[in-house]
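> I would like to see how this sequence folds:
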Amino acid sequence: MTAPKVISLGPAAWTVRPRTLAVATLAAIALVLVAALNIGIGTSHIGLGDVLKTLFGGGTARERGIIFDLRMPRTLTAIGVGAALGLSGALFQTIARNPLASPDILGITWGAGVGAVGVIVAGGTGGQVSGLASTLGVPLAGLAGGVIAGILLYALSWRRGIDGYRLVLIGIALSAVGYNLVYWLLTVGDVDNAARATTWIVGSLADVGWESVGPVLLALAVLAPVTLIAGHTIGGLQFGDDTARGLGIRVDAARGTLLLLGAALAAVATAAAGPITFVALATPQIALRLVRSAQPPLFGSMILGALLTVGADFVVRVTPVLSGLPVGVLTAILGAPYLIFLFIRSRKEERA
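Coordinates of the predicted model:
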């Protein structure tokens, strides 16, 4: 068996295991293929070969128009949203040392929802409103709401350190508050704007355009490298505060930084496509089992999150009985049994 390799960048160092690299590579290849298939689906079907040829500069003018003007934004948004959610979920589950910790359960998603829906119902059209909010738009309002929720989560959970069980309980409470605030905003807003916000709440990729692609991919391009660099401390945090301090890690600062990064990633994803639930919950655990590591792999979770989201969108579009179903509804339907399974397994582990 090939030995793990250590990659260093200044004071940071990462151990890259061959199995981790293999899983990430295969997932990336699968992502490209599923994304190409997803781009080809529509009223005018375009075959996989023609999609790939067009993406690499070939294809007819008609195919280029359909792919780049109409279909590419949806798939790129799905990739960005899924990658951000997968990475965010891996961070939260490692920080809390709890497989139930994810931004949709801990209140981050609904915190972002409060910000985004607040902008939409205030008179938003295409993510912009008049007055002061015109400088924010849905993406920045969602980011602000998610980060504020993350700060509240950390502040309310910290008692001489972070306990995973307490973090989850307070997160559930914050999620309930955010959820009810969102629906209160719907009742006080204009009917047309509330209808737009309702479409956003179910987590739909149907109407996204290039205006949605830019913010999520730009935020991911900034936050993902910072997270992967800061994530070199995750291995130490996984074994508890005392062990981490013994390894020279400033535990509170590291955990707070990672929590805010996770909150920002989840907020950006939510602002782009609405609450697509359970991707952040399930992806890190899937990656963990594929890689067979001590904690969810960050990069692997990011790639698998993108694959899971694009795959869910593909299933919705090719299955006649699911036609028109928002991708967020499908992930919720599939994720609910998985959440029950995690609860049962956690109870069994506690008794053991």
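> C-alpha only now, for contacts and for neighbours.
Fine.
> Show me what stretch 151-171 is in contact with.
Applying CA atoms under 8 Å, 6 or more residues apart in numbering, the external contacts of stretch 151-171 come out as 95-98, 100-101, 105-107, 174, 241, 252, 256, 259-260.
> pretty sure residue 72 contacts residue 39?
Yes: between residue 72 and residue 39 there is a contact at 6.3 Å, judged by CA atoms under 8 Å.
> neighbours around the closest residue to residue 326 other than its chain neighbours, how many?
Leaving aside its chain neighbours, residue 326 sits nearest to residue 204 (4.6 Å; criterion: CA to CA, 6 or more residues apart in numbering). The tally of other residues near residue 204 (other CA atoms under 10 Å) stands at 23.
> what do you get for the one 4 residues further on?
By other CA under 10 Å, the residues close to residue 208 number 21.
> cool, the one 10 residues further on as well?
Neighbourhood size, residue 218 [other CA under 10 Å]: 12.
> and it, helix, strand or coil?
Per DSSP: H, G, I helix; E, B strand; the rest coil, the local secondary structure of residue 218 is helix.
> and it, what does it touch?
Residue 218 is in contact with no residue at all, counting by CA under 8 Å, 6+ apart.
> Sequence B follows; please return its structure for comparison with A:
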Amino acid sequence: MTVTDAPRPARGGRTGPRPVRLPGGISLRLERRALGVGALLLVLVLAAAVLLIGTGDFDIAPWDVVQTLLGNGTPAHEFIVNDLRLPRVLVGILVGAALGMAGAVFQSVSRNPLGSPDVLGFGYGSAVGALLVIVLFHGGAGEVAVGALVGGVVAGLAVYLLAYKQGIHGYRLVLVGIGASAMLVAVIQYLLTKAQLVEATRAMVWLTGSLAGRDWAQVWPLLATCAVLFPLVLGQSRALRMIEMGDDAAYAVGVRVERTRLLLMVAAILLTTAASAAAGPISFVALAAPQLARRLTRSPGASLLTGALMGALLLLVSDWASQRAFGADQLPVGVVTGLVGGCYLLWLLVTERRAGRI
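A predicted model of the protein is given here:
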């Protein structure tokens, strides 16, 4: 499922996808396979959400979860579902979707499968901002979230400016991002050595990435951010496809390349930092989700919506595994995504090397 200003011409005499006109001159081009994959992912996200809401010390059957969400549950179920577990699941969905879409944007802009916030250092920028608030200013949860947001934005803009040289080129952006990541990791380690025991423990919990204890205070800001930035990114889908083909081709069809690239990168940076502010630096979701979505849809362009749905599904499944797969020990979800993402990254590097692209 992609958003474009006009449909592609049909190939081989077959009827191409039909556009559905939306306000603002945008049309929604529905490809059968992408539509099917998107619908399947949406069903899986909803099913995983219901399963995860029912998971905990007090298990609730899926049907009872649905009845409670519809307002027909018992008082005990309503308290557990609506007050304790639903906010955590909604944060997981929004964080995963934000990271999935941001990863799709970065990989398309850099034209590199390794071009994700994890590799480019934006997550580490958020971590530095959060740790500065924790270690130096002893701030609360709200101040830590603001610090993470500011740190991620500053790191993202710094990487963009350092990588800019008559435009942004994929491998230069990745290399600058890797260098920035190494420097930010050093800052994080320095701050941890200067922290008191209580502050260092709190910082390590945040750095791992977790959905535990999330409530409606994290849901609403993240929901508002996604509601604003998702349509903005989707509205630039056609331009993003043209940029993937190269700057010259994009200029030839009237795309204002640098302006569009900067707009998309700022939107993706804000999505990444908002996700980090809500749940900490969840690793590898932004790297793996767009790639998996693209392989499922077999789409040559950026899989923005399917990437977002895949990110939400990956994070929900990882959160369920963190609660159930390790016995009585519940792990932060960032540990599980790091384990799965590390294996995926190794596989991706081997595949790209065999293909001669790295």
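> In structure 2, what residue corresponds to the residue nearest to residue 326 of structure 1?
Residue 204 of structure 1 is assigned residue 210 in structure 2 as its aligned equivalent, the criterion being TM-score structural alignment.
> swap in residue 332 of structure 1?
Match for residue 332 of structure 1 (TM-score structural alignment): residue 338.
> Kindly report the same for residue 81 of structure 1.
Across the two structures, residue 81 of structure 1 finds its equivalent in residue 95 of structure 2, going by TM-score structural alignment.
> ok, now residue 313 of structure 1?
By TM-score structural alignment, residue 313 of structure 1 lines up with residue 319.
> Am I right that that match is in contact with residue 333?
Yes: at 5.1 Å, residue 319 of structure 2 counts as touching residue 333 under the criterion of CA under 8 Å.
> joint contacts of the two?
residue 211.
> what's around residue 234 of structure 2, how many residues?
A count of nearby residues for residue 234 of structure 2, using other CA under 10 Å, gives 20.
> What helix or strand is it located in?
With the criterion set as DSSP states H and E, the secondary-structure element containing residue 234 of structure 2 is helix 216-235.
> ok now that helix, how far from the chain's centre?
On the basis of CA atoms, centre = their mean, to the nearest Å, helix 216-235 of structure 2 is displaced by 12 Å from the centre of the chain it belongs to.
> and the next element down the chain from it?
Beyond helix 216-235 of structure 2 in the direction of the C-terminus, DSSP H and E gives the next helix or strand as helix 237-244.
> Tell me the residues of structure 1 aligned with that following helix.
Helix 237-244 of structure 2 lines up with residues 231-238 of structure 1 when matched by TM-score structural alignment.
> Now that stretch: buried residues?
When burial is assessed from 16 or more other CA atoms under 10 Å, stretch 231-238 of structure 1 yields the following buried residues: 231-238.
> same check, this time on stretch 47-55 of structure 1
Within stretch 47-55 of structure 1, the residues scored as buried using 16+ other CA under 10 Å are 48, 50-52, 54-55.
> now, which of those lie within helices?
With helices defined by DSSP state H, the entries of the buried residues of stretch 47-55 of structure 1 inside them are 48, 50-52, 54-55.
> Provide a list of residues in contact with the closest residue to residue 47 of structure 1 other than its chain neighbours.
Ranked by CA to CA, 6+ apart and with sequence neighbours excluded, the top spatial neighbour of residue 47 of structure 1 is residue 40, at 6.0 Å. Under the criterion of CA under 8 Å, 6+ apart, the neighbours of residue 40 of structure 1 are 46-48, 51, 67.
> got it, and residue 176 of structure 1?
residue 107.
> State the helix or strand in which it lies.
In the assignment (DSSP H and E), residue 176 of structure 1 maps to helix 164-188.
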